[in-house]
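Colleague: I would like the atomic coordinates for the input below:
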Amino acid sequence: MGKMAEDQECILCCYTCLLNQQIREIVHLYNFFIYFINVVFIVSLLLK
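Modeller: Next comes the predicted model:
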């Protein structure tokens, strides 16, 4: 019984770790996207 609980805890921990990595990558992409939009916006203003 104890072993089973330990395994579940390990799986949960692993999953949380992977999820955190995923979130970090998504946030990174999101920040890049916002930055890109700002650059495009500024360039379009300058070209007018």
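Colleague: only C-alpha atoms for contact and neighbour calcs from this point on.
Modeller: Noted.
Colleague: which residues of the protein fall in helices?
Modeller: 2-47 (DSSP state H).
Colleague: contacting residues around I42?
Modeller: I42 sits next to no residue when contact means C-alpha atoms under 8 Å, 6 or more residues apart in numbering.
Colleague: one more to line up against the first:
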Amino acid sequence: LTKEENDKFIEDDLNNSSNLKIMTNWYKKVTSQDTIHLANNLVIK
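Modeller: Predicted coordinates:
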């Protein structure tokens, strides 16, 4: 690999890991909201 190619791989890797982090945070947020929503429904009933 040339230095340019190697840099591109590293950059792509960083982009992928930050996308994964964003997805994970989004998933946690969504699931915690769903859990709260379910808990509220159970309390009401």
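Colleague: which residue lines up with C14 of structure 1 in structure 2?
Modeller: In structure 2, the residue matched to C14 of structure 1 (TM-score structural alignment) is N19.
Colleague: for its match, grab the count of nearby residues.
Modeller: 12 (other C-alpha atoms under 10 Å).
Colleague: try the one 4 residues further on
Modeller: Using other C-alpha under 10 Å, M23 of structure 2 has 12 other residues around it.
Colleague: next one: it from F9 of structure 2, what distance?
Modeller: M23 of structure 2 is 21 Å from F9 of structure 2, where distance means C-alpha to C-alpha, to the nearest Å.
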